[in-house]
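Enquirer: just a sequence and a predicted model for now, questions to come.
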Amino acid sequence: MTDRMPNRIFADVAELTRSLGHPHRLQLLDLISESEHSVERLAELSGLSIANASQHLQQLKRAGFVAARRNGKHVLYGLGDGPILPLLAALCHYAEHRRAGISAFAMDTLTRQASLEAITREELLRRMREESITLLGPCSTAENVKKSST
């Protein structure tokens, strides 16, 4: 991928993803994806102050995720051009994938903890001498464990 894409593209992508890097901005995009809204209405729907909602909208607007148009005395915010909805859907899908992985890890950890047993220091040392267990420290890696067991 790096051979085909110039570094400036990566810089642009990094800047775009930074503009999405706040839960309030994602929430505002979600609300705008349903229909255009004024900053006042977006603030009300999101529970943000008008000033806070406005700051987030300006950042989204600079990145092109949001477009503004005047309607009488109000400015309405809608989605900008481009495949914004598929991008948001992909990000949400990835977040769900990660959450599922984290949940599976947490469940596995809880299951293992339920089967833990308390042992004395002497029992720990005996089992280590018998090599029936391997003691891991906070900086242990799979590679270090393999090296120490060979």
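Expert: Received it, and whenever you're ready, just let me know what you need.
Enquirer: when you work out contacts or count neighbours from here on, use the C-alpha atoms and nothing else.
Expert: Will do.
Enquirer: and stretch 89-106, how far out from the chain middle?
Expert: Centroid displacement of stretch 89-106 relative to its chain, using CA atoms, centre = their mean, to the nearest Å, is 9 Å.
Enquirer: tell me which stretches of the chain form strands.
Expert: Counting by DSSP state E, the chain has strands at residues 37-38, 66-71, 74-79.
Enquirer: can you list these in CSV and add mean neighbour count and distance to Ala104?
Expert: Listed next are these as CSV, based on neighbours: other CA atoms under 10 Å; distance: least, CA to CA, whole Å:
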stretch, mean neighbour count, distance to Ala104
strand 37-38, 20, 39
strand 66-71, 15, 36
strand 74-79, 20, 35
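Enquirer: and the comparison structure, right after this:
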Amino acid sequence: MPTPLYVCKAEFFKMLGHPVRIRVLELLQERPHAVADLLGAIEIEASSLSQQLAVLRRAGIVVSQREGGAVVYRLATSDISDLLRAARRILTDMMSGQEDLLAELRELQGGEGA
């Protein structure tokens, strides 16, 4: 029996559900990066970064290539950039709604003190 699509999607989003992985993808969205560059930008232990890159590589989200003495990573597809932009738009809309609610609550709270 094949795995239902919704289960595959859940596994995909679970794989993305780590702050270091998201940060790596954001950096790779700008341009390919050598591991040393990623280490400098993210400021974590090399072993931790290696583990997170391995997860992304196994999932087919990133690809690596040796260039001289460095291993350079890039996004496997531009669809990942589209996904990150969509997430940013969704979060911006969500935060905007929260700001409106907060302003309304502050307005109500100000009326109570009068």
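Expert: Received, thanks. None of these values were measured; they are calculated from a predicted model.
Enquirer: could you get me the TM-score between them?
Expert: Aligned and superposed, the two chains score 0.86 in TM-score terms (TM-score structural alignment, normalised by the length of structure 2); 113 aligned residues with a CA RMSD of 1.9 Å.
Enquirer: still on that earlier bit, now the strands of structure 1 as CSV including distance to Leu31 of structure 1?
Expert: Shown next, in CSV, are the strands of structure 1 (distance: least, CA to CA, whole Å):
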stretch, distance to Leu31 of structure 1
strand 37-38, 8
strand 66-71, 11
strand 74-79, 9
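Enquirer: for Ile50 of structure 1, find the nearest of those.
Expert: strand 37-38 (10.0 Å; CA to CA).
Enquirer: what is the corresponding segment of structure 2 for that closest one?
Expert: Mapping strand 37-38 of structure 1 onto structure 2 (TM-score structural alignment) gives residues 33-34.
Enquirer: that stretch vs structure 1, average offset?
Expert: Here the mean offset of stretch 33-34 of structure 2 against structure 1 after fitting is 1.6 Å, by mean CA distance after the TM-score superposition for structure 1.
Enquirer: pull the distance from that stretch to the chain's centre.
Expert: 17 Å.
Enquirer: and what of stretch 78-96 of structure 2?
Expert: 10 Å.
Enquirer: who touches the nearest residue to Pro32 of structure 2 once chain neighbours are set aside in this structure?
Expert: Spatial nearest neighbour of Pro32 of structure 2, chain neighbours left out: Arg74 (4.5 Å); criterion: CA to CA, 6 or more residues apart in numbering. Contacts for Arg74 of structure 2 (CA atoms under 8 Å, 6 or more residues apart in numbering) come out as Leu28, Gln29, Arg31, Pro32, His33, Val62, Val63, Ser64.
Enquirer: and the nearest residue to the second one once chain neighbours are set aside, how many neighbours?
Expert: Spelled out, it's Gln29 of structure 2. Closest residue in space to Gln29 of structure 2, ignoring its immediate chain neighbours: Ser81 at 5.8 Å, by CA to CA, 6+ apart. The tally of other residues near Ser81 of structure 2 (other CA atoms under 10 Å) stands at 16.
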